[in-house]
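Colleague: heads up, no residue letters with this:
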C-alpha cells in the first residue's frame, strides 16, 4: 500500500475520537435542508393588518365625529378639574396632564395618517399603471379595427355588384346585336325593365 494513503488514514484516526458515532460527530449544515428558524427578540406583526388599522384610525380622525367627541372630552375634563371637590381633582390648572394626553394623541395620529397616505399613494400608483396599460390596449385595438375597416372598404370597392354586371352584360349584348345586323336595326333590349329603371349615375357608382 502506498505510504501516502497510510498517512491519510492515520491522520483521520487521530482526528476521530474512539467510539464516535454519526450522532456524536460534528454536524456540517446540509445544503438540501432548510435552515432552522432563528429566535427573534422583537415583536412580530402583520404589516397588512397594521396598515388597515392605521387607515381606519386615520379615517376616523378626519371626521367630524372625532372632533365633536374630543371637544366634549376636553370640556368635561376642564369642568371637572375646575368645579369638582379638591380631593377628586386629578389634573389641576394649568391642566398639564391634559396637555400631555393631547400631545401623545397628536404624536400617534401623525404617523398613522402618514402611513395611511402612503398606502393610498401606493394604490393610486397601481391604479394609474393599470389605467395606462388599459389605455394602451384600447389604442392598439382601435388601430387594429381601423386598419381592418379600411381593408374591408378597399375590398368592397373592388367587388362587382349585381347591377353593374347586369349593365355590362346588357351593353355587351347590345354591341353584339349591332355588329350582327349591318342595317343598323336594333332589337329589343334583353333587360328592358331593369335598364329603364337604372340611372346612368348608378352604373358609374357600381363600377
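Modeller: Right, received. Where do you want to start? The structure presented is a predicted model; accordingly, all values stated were derived computationally and were not measured. Numbering: from 1, shown residues only.
Colleague: contacts and neighbour counts: CA atoms only from here.
Modeller: Noted.
Colleague: packing partners for the helix or strand hosting residue 136?
Modeller: Assigned by DSSP states H and E, residue 136 falls within helix 96-157. Identification of packing neighbours for helix 96-157 by 3 or more CA pairs under 8 Å, 6 or more residues apart in numbering; DSSP states H and E yields helix 47-61.
Colleague: for the helix it packs on, name the packing helices and strands.
Modeller: helix 96-157.
Colleague: how far off centre is the helix it packs on?
Modeller: Relative to the mean C-alpha coordinate of its chain, helix 96-157 is positioned 8 Å out (CA atoms, centre = their mean, to the nearest Å).
Colleague: same check on stretch 73-91?
Modeller: Centre to centre, stretch against its chain (CA atoms, centre = their mean), the figure for stretch 73-91 is 54 Å.
Colleague: residues contacting it, please?
Modeller: With CA atoms under 8 Å, 6 or more residues apart in numbering as the contact definition, stretch 73-91 has outside contacts at 92-93, 95, 97-98.
Colleague: pull out the buried positions in it.
Modeller: Using 16 or more other CA atoms under 10 Å as the test for burial, stretch 73-91 gives 77-78, 80-81.
Colleague: for residue 138, state which of these is nearest.
Modeller: residue 77 (60.5 Å; CA to CA).
Colleague: JSON lines please, covering the buried residues of stretch 73-91 and showing distance to residue 41 and secondary structure.
Modeller: Below are the buried residues of stretch 73-91 laid out as JSON lines (distance: CA to CA, whole Å; DSSP: H, G, I helix; E, B strand; the rest coil):
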{"residue": "77", "distance to residue 41": "40", "secondary structure": "helix"}
{"residue": "78", "distance to residue 41": "43", "secondary structure": "helix"}
{"residue": "80", "distance to residue 41": "44", "secondary structure": "helix"}
{"residue": "81", "distance to residue 41": "43", "secondary structure": "helix"}
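Colleague: structure B:
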C-alpha cells in the first residue's frame, strides 16, 4: 500500500486589506512632489494683473511695443531683423498673452463675485437689523403716545387749578356776604346781600 501524501502546511495567511467605503483613501506617494500655491496669493496677483490690463498705461505701452517691433523688423536691414514680414513671432506672443490673460481675468471676476455675495449678505443682515430697530422704535413711540393720553398735561393742570381757585373765591365771597359783618358792611355801603338783591318771585307777587 502506498503511503498517504502529506500536505504541507502553508502557514498563516496574510490578511488582504479590504477597501472600505466609509473611510477616505490614503494619499498615494508620488515621485514628484506637487507644487502648492496659496489661492489667496494667486488670486491677488490675478486681480492686480487684470486691473493693470484695464488701464490706459497698459494700452499705451502695448501700442509702443508693437509699433517698435513692427518698425524694427520692417525697416531695419535683413541681417538685423529677427521677425520678418508676417511677424509670426509677434503673433505668437500676442496669442500667448491673450490665452493667459483670459483665465486671469475670469479668476479676478470670480473673486469679485464672491466679495459681492459677502457684501450683499452683510447688507441684507444690516437692513434686517435696521428694520427690526425701526419696528421696535415705532412700537415704543405708539406706547408713549397711548401713555401720554392718560397723563395730565401742564395746560390741563393749570386750567383745573384756575377753575378751583375761582370756585374757592366764589365760595369765600358768598360766606363773607352771608356773615353778619358782611351784611352790616353791605348796608353801610348801600349794598344788600344776595337774598335782598334777588328779584321777588312770581309766586310771592301773586
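Modeller: Sure, I can see it. It should be emphasised that the depicted structure is a prediction, and the values quoted were computed from it without experimental measurement.
Colleague: before we move on, back to that, quick check: the helix holding residue 136 of the first structure aligns to which part of the second structure?
Modeller: Aligning helix 96-157 of the first structure against the second structure (TM-score structural alignment) gives residues 88-149.
Colleague: that stretch vs the first structure, mean deviation?
Modeller: Following the fit onto the first structure, the mean deviation recorded for stretch 88-149 of the second structure is 0.7 Å by mean CA distance after the TM-score superposition for the first structure.
Colleague: now the contacts of stretch 73-91 of the first structure: which count as buried?
Modeller: So, by 16+ other CA under 10 Å, the buried ones in the contacts of stretch 73-91 of the first structure are residue 98.
Colleague: Serialize the contacts of stretch 73-91 of the first structure to CSV and add fields for distance to residue 119 of the first structure.
Modeller: Listed next are the contacts of stretch 73-91 of the first structure as CSV, based on distance: CA to CA, whole Å:
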residue, distance to residue 119 of the first structure
92, 41
93, 41
95, 37
97, 33
98, 32
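Colleague: residue 49 of the first structure: which of the contacts of stretch 73-91 of the first structure is nearest?
Modeller: Once CA to CA is applied, the member of the contacts of stretch 73-91 of the first structure that ends up nearest residue 49 of the first structure is residue 98, at 30.7 Å.
Colleague: state the distance from the residue nearest to the closest one when sequence neighbours are not counted to residue 84 of the first structure.
Modeller: With sequence-adjacent residues excluded and distances taken as CA to CA, 6 or more residues apart in numbering, residue 98 of the first structure is closest to residue 91, at 7.3 Å. Distance of residue 91 of the first structure to residue 84 of the first structure, computed by CA to CA, to the nearest Å: 11 Å.
Colleague: can you check residue 43 of the first structure too?
Modeller: Residue 43 of the first structure sits at a distance of 43 Å from residue 84 of the first structure (criterion: CA to CA).
Colleague: so how far is residue 141 of the first structure from the one residue sitting closest to the centre of the first structure?
Modeller: What sits nearest the mean C-alpha location of the first structure, by CA atoms, centre = their mean, is residue 130, with 4.0 Å. Residue 130 of the first structure sits 16 Å away from residue 141 of the first structure, going by CA to CA.
Colleague: after the helix holding residue 136 of the first structure, which helix or strand is next?
Modeller: Counting by DSSP H and E, the next helix or strand C-terminal to helix 96-157 of the first structure is helix 162-180.
Colleague: and the helix or strand following that following helix, which stretch of the second structure?
Modeller: Downstream of helix 162-180 of the first structure, the next assigned helix or strand under DSSP H and E is helix 192-197. Using TM-score structural alignment, helix 192-197 of the first structure corresponds to no residues of the second structure.
Colleague: tell me the helix or strand right after helix 192-197 of the first structure.
Modeller: Once the chain leaves helix 192-197 of the first structure, the next helix or strand it forms, by DSSP H and E, is helix 200-206.
Colleague: I'd like to know which elements that next one is packed against.
Modeller: When contacts are defined as 3+ CA pairs under 8 Å, 6+ apart, helix 200-206 of the first structure packs onto helix 162-180.
Colleague: what about the alignment partner in the first structure of residue 52 of the second structure, how many residues nearby?
Modeller: Structural correspondence for residue 52 of the second structure with respect to the first structure (TM-score structural alignment): residue 60. As a burial measure, residue 60 of the first structure scores 13 neighbours (other CA atoms under 10 Å).
Colleague: same check on residue 165 of the first structure?
Modeller: By the measure other CA under 10 Å, the count of residues near residue 165 of the first structure is 14.
Colleague: so how far is stretch 174-186 of the second structure off the chain centroid?
Modeller: The gap between the average C-alpha position of stretch 174-186 of the second structure and the chain average comes to 81 Å, counting by CA atoms, centre = their mean.
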